[in-house]
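>>> quick one: sequence plus predicted model below, questions after.
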Amino acid sequence: MKGLVEGVTVVLRAFDDVPEHLFLIHSVEEDCVTGVALTGPLTGAYGEPPIELIKSVHRP
């Protein structure tokens, strides 16, 4: 996906029991991004979601 770089906020698709939420990218790896959840039940939690979970780049 174009535009995935450190400092960008993306919208992650819902998965398991976690609703769609905003995620701040810290780094972009080959098959995932690392960073922290900004909204939803995982707010403040570090994660490494697969790139396939990214719905879009967040544009406020």
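Yes, it's here. Residues are numbered from 1 along each chain as shown.

>>> switch to C-alpha atoms for all contacts and neighbour counts from now on
Fine.

>>> what lies in contact with the longest strand along the chain?
If you go by DSSP state E, the chain has its longest strand at strand 21-28. Applying C-alpha atoms under 8 Å, 6 or more residues apart in numbering, the contact partners of strand 21-28 are 4-14, 33-40, 58.

>>> and here is the other one:
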Amino acid sequence: MKGLEPGVTVVLRAFDDVPEHFFLVQSVEEDCVTGVALTGPLAGAYGEPPLDLIKSVHQP
């Protein structure tokens, strides 16, 4: 995905009972990104969402 790199904010698709939310990327791995949820019920929580959950790179 174009622009996907550490330090960017991405929009993650809704999954399970978690709505679409912003996520700050700390690292980009082969099959996932690592980082912290910025909004939604998981705000402040560390996570490793798979790349297919990324809807877009957020452009402020």
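Yep, it's here. Worth saying up front: this structure is predicted, and the values here are computed from it rather than measured.

>>> re the thing from before, following the longest strand of the first structure, which helix or strand comes up?
Using DSSP states H and E, the helix or strand that follows strand 21-28 of the first structure towards the C-terminus is strand 33-37.

>>> same for that next one, what does it pack against?
On a contact count with 3 or more C-alpha pairs under 8 Å, 6 or more residues apart in numbering; DSSP states H and E, strand 33-37 of the first structure meets strand 21-28, strand 46-47.

>>> got the ones you listed as CSV, with mean neighbour count and distance to L53 of the first structure columns?
Formatted as CSV, those follow (neighbours: other C-alpha atoms under 10 Å; distance: least, C-alpha to C-alpha, whole Å):
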stretch, mean neighbour count, distance to L53 of the first structure
strand 21-28, 20, 11
strand 46-47, 16, 12
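
>>> that older thread, with the second structure superposed, average distance for the longest strand of the first structure?
Mean deviation of strand 21-28 of the first structure relative to the second structure after superposition (mean C-alpha distance after the TM-score superposition for the first structure): 0.1 Å.
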